[in-house]
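Undergrad: below is the sequence, then the predicted model.
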Amino acid sequence: MSDRKTTDEIGPLLGPADVRELAAALGVRPTKQRGQNFVIDANTVRRIVRTAQVRPDDVVVEVGPGLGSLTLALLEVADRVTAVEIDDVLAAALPGTVAARLPERADRFALVHSDALHVTELPGPAPTALVANLPYNVAVPVLLHMLERFPTIERTLVMVQAEVADRLAAGPGNKVYGVPSVKANWYAEVKRAGAIGRNVFWPAPNVESGLVSLVRRAEPLPSRVSREEVFAVVDAAFAQRRKTLRAALAGWAGSAAAAEAALVAAGVSPQARGESLTIESFIAIAENKVPAADAADQEPTR
């Protein structure tokens, strides 16, 4: 049975046969190195757009558009779409795909040929939403970079490996709560937004996929120290997650005594572990870092 769907069924979107034909014409074979798995199901990309609550006035940035499956679905709804693509062949082909399949919206599309981790500015109006099937091998670094670099992004919906989705959305006390969970929570309220089956991809990945929704905080979390200072505490706490915070933060603070002084001042038990702390607790610890030389005087009497 043919996997080609009619134009009436999927409109300008790409079906399985379209994706394979485009790939063949371009000589493209998805690579594990770049985490490429192309979405071949029109219903899935429209579901992603609905779940992302893309509005007609949104300026959407998409990372890793590939052959354009999600790009076209976004362009059907959003005011503008800017796609960031690292692959030379895919970047060169995508504007032509948009012009051929959605010509009336082609002037609303922009392409940035770059590694998303190196993108510091985007053409046109500031983005209001990030919607992407992120390359699985760099999903978390790309997500955090985009949220940091583009504070106008209010809403994000990303498709990532299910295990990564669980980590991003996990709360304190969860066994998969860790660095991605805390850092994402610095920027936004994070939650799982659904699962995606393997059969909507070509090639089908060896792992399950999930959707993660991030809604940026209306006001940044109150902090007297920088994001970098807070993230340094987070990194140290989870680098040795089985250790107590007194031990895990010794290198960050300069000594175990200095770590304990900061923890006590922040209202956190020195015997706690990073997996039990909220982002607010990590901020408090960073705010109360003391010089190692002063910590001995502050060490509690045992």
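TA: Happy to help now that I have it.
Undergrad: please make it C-alpha for all contacts and neighbour counts, starting now.
TA: Noted.
Undergrad: where do the helices sit along the chain?
TA: Counting by DSSP state H, the segments of the chain that form helices are 7-10, 16-26, 42-51, 69-75, 88-101, 139-149, 162-169, 179-187, 227-239, 245-248, 250-253, 256-265, 279-287, 292-298.
Undergrad: residue 147 is in contact with residue 187, isn't it?
TA: Yes - taking contact to mean Cα atoms under 8 Å, the distance of 7.1 Å between residue 147 and residue 187 places them in contact.
Undergrad: mind checking how far residue 64 is from residue 290?
TA: With distances taken as Cα to Cα, to the nearest Å, residue 64 is found 43 Å from residue 290.
Undergrad: need the contact list for residue 26.
TA: With contacts defined as Cα atoms under 8 Å, 6 or more residues apart in numbering, the neighbours of residue 26 are 89, 93.
Undergrad: same question but for residue 113, I mixed them up
TA: For residue 113, the set of contacting residues under the criterion of Cα under 8 Å, 6+ apart consists of 84-88, 91.
Undergrad: what is the most widely separated pair among these?
TA: Maximum pairwise distance in those, criterion Cα to Cα, is 11.3 Å, between 84 and 88.
Undergrad: more neighbours: which of the two?
TA: Applying other Cα atoms under 10 Å to residue 84 and residue 88 shows that residue 84 carries more neighbours, namely 23 against 10.
Undergrad: ok, second structure coming up, stack it against the first:
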Amino acid sequence: MRRSTRRAPVRSRPWALLEVFLRRGRLPALDSRPGDGRLALVTASRRGGRRPLGQHFLRNPRTVERILAALGASAGDTVVEIGPGTGALTRPLLSRGVRVVAVEADAGLSARLLAELAERGLVVVEGDARAVDPGPALRQAGAAPPVPLVGNLPYESATPMVRAFVRRPDLYARLVVMVQREVAERLVAAPGSDAYGFLSVDVAAHAAARLLFGVPPRDFAPAPRVFSAVVELVPHPPEPGTAGALALASAGFASRRKTLLNALSAVHDREAVRRAIASAGLPEDVRAETLGLPELRALAARLVPGGS
């Protein structure tokens, strides 16, 4: 018997349908039905007919489970979720008895999540995660910071978000976030590696970072053109001398191909820079890309005495 060449009905390909809606500027709300493993899609119009903030929605339940396992939240805990989107992480967190304070910039997504999940304890703070303070919402949820943070961060704003989050050890105990793979490599890079740069130094000054696992494009709808990765960051207060170290790192990486002597001579007296480098026990031709925070702090202390 000849095999049929007809395509499967759309209802058997829910994530293909999701991509169709996103291309047409209509966003489905996804409802994971416990027990039968199916996804119910309900269409809803979006203002302006555009995909929300260039988001790619996580669709692989195995990846969701790996993220939740890394987060380690249990019943009674409260977490902040950045960019809940269609609720791929939100629903299983709520199902486990975890209280979720979600920060979502898209008003349409916020409304749909609240309509479905408010009775299960979801609190949504609408706004840009880089500027919104979830502290009042955490208190509303009965939580005392610091709390864990989880999220599938938008590619275009992940870097400023991470830099803002790690500067709040008073608010966030640890972060488990998904970002573009290249960004993840820069977040955890060590001195001397190709990915090492100012972002690596800045994050290391405020958090302990490690890469957990990679995530392929097929785990999202629509599939992005890049790979992603999940990283863990544990914020901590910066040590004394960090501001001076970051100022030197910024100047050094702004002229990456130059020696630190030449790069810093643009803003400091050249002979003072030469003496500081020698006093710190560093070679005169040293470059910023080879120095970690301890060396940068030592150099800053000699070049800018009394600098914080």
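TA: Cool, the structure landed. These numbers come from a predicted model, not from an experiment.
Undergrad: rewinding a little: more neighbours: which of residue 64 and residue 290 of structure 1?
TA: More neighbours surround residue 64 than the other of residue 64 of structure 1 and residue 290, with 26 against 20 (other Cα under 10 Å).
Undergrad: aligned partner of the more buried one in structure 2?
TA: When structure 2 is aligned by TM-score structural alignment, the residue opposite residue 64 of structure 1 is residue 83.
Undergrad: could you find the closest non-adjacent residue to that match?
TA: For residue 83 of structure 2, the nearest residue in space outside its immediate sequence neighbours is residue 104; the separation is 4.9 Å by Cα to Cα, 6 or more residues apart in numbering.
Undergrad: who's in contact with the aligned residue in structure 1 for that neighbour?
TA: In structure 1, the residue equivalent to residue 104 of structure 2 is residue 85, according to TM-score structural alignment. Each residue near residue 85 of structure 1 by Cα under 8 Å, 6+ apart is listed here: 63-66, 91, 111-116.
Undergrad: wait, which of these is closest to residue 279 of structure 1?
TA: When the contacts of residue 85 of structure 1 are compared for distance to residue 279 of structure 1 (Cα to Cα), residue 116 wins out at 25.9 Å.
Undergrad: map the closest one onto structure 2.
TA: When structure 2 is aligned by TM-score structural alignment, residue 116 of structure 1 is paired with residue 129.
Undergrad: what's the nearest residue to that match once chain neighbours are set aside in contact with, if anything?
TA: Leaving aside its sequence neighbours, residue 129 of structure 2 sits nearest to residue 103 (Cα to Cα, 6+ apart; 6.1 Å). Residues near residue 103 of structure 2 by Cα under 8 Å, 6+ apart: 80-84, 124-129, 132, 134.
Undergrad: again, only this time at 10 Å
TA: Applying Cα atoms under 10 Å, 6 or more residues apart in numbering, we find residue 103 of structure 2 in contact with 80-85, 110, 123-130, 132-134, 137, 151.
Undergrad: and these, which of them are buried?
TA: Applying 16 or more other Cα atoms under 10 Å to those, the neighbour count classes 80-85, 110, 123-130, 134, 137, 151 as buried.
Undergrad: check the gap between residue 140 of structure 2 and residue 231 of structure 2 for me.
TA: With distances taken as Cα to Cα, residue 140 of structure 2 is found 28 Å from residue 231 of structure 2.
Undergrad: between these two, tell me which one has more neighbours.
TA: In terms of neighbours (other Cα under 10 Å), residue 231 is the more surrounded of residue 140 of structure 2 and residue 231; the figures are 24 against 12.
Undergrad: identify all contacting residues around stretch 16-34 of structure 2.
TA: With Cα under 10 Å, 6+ apart as the contact definition, stretch 16-34 of structure 2 has outside contacts at 10-11, 14-15, 38-52, 55-57, 59, 85-88, 91-92, 95, 108-109, 112-113, 116, 220-223.
Undergrad: what about the aligned residue in structure 1 for residue 253 of structure 2, how many residues nearby?
TA: Using TM-score structural alignment as the criterion, residue 253 of structure 2 maps onto residue 238 of structure 1. By other Cα under 10 Å, 19 other residues sit near residue 238 of structure 1.
Undergrad: do residue 54 of structure 1 as well
TA: Residue neighbour count, defined by other Cα under 10 Å, stands at 23 for residue 54 of structure 1.
Undergrad: tell me who's in contact with the aligned partner of it in structure 2.
TA: If you follow residue 54 of structure 1 across to structure 2 using TM-score structural alignment, you land on residue 73. Residue 73 of structure 2 makes contacts with 79, 93, 96-99, 147-149, as judged by Cα under 10 Å, 6+ apart.
Undergrad: using a markdown table, lay out the helices of structure 1 together with distance to residue 155 of structure 1.
TA: Listed next are the helices of structure 1 as a markdown table, based on distance: least, Cα to Cα, whole Å:
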| stretch | distance to residue 155 of structure 1 |
| --- | --- |
| helix 7-10 | 26 |
| helix 16-26 | 28 |
| helix 42-51 | 11 |
| helix 69-75 | 14 |
| helix 88-101 | 24 |
| helix 139-149 | 10 |
| helix 162-169 | 15 |
| helix 179-187 | 11 |
| helix 227-239 | 20 |
| helix 245-248 | 33 |
| helix 250-253 | 33 |
| helix 256-265 | 33 |
| helix 279-287 | 20 |
| helix 292-298 | 41 |
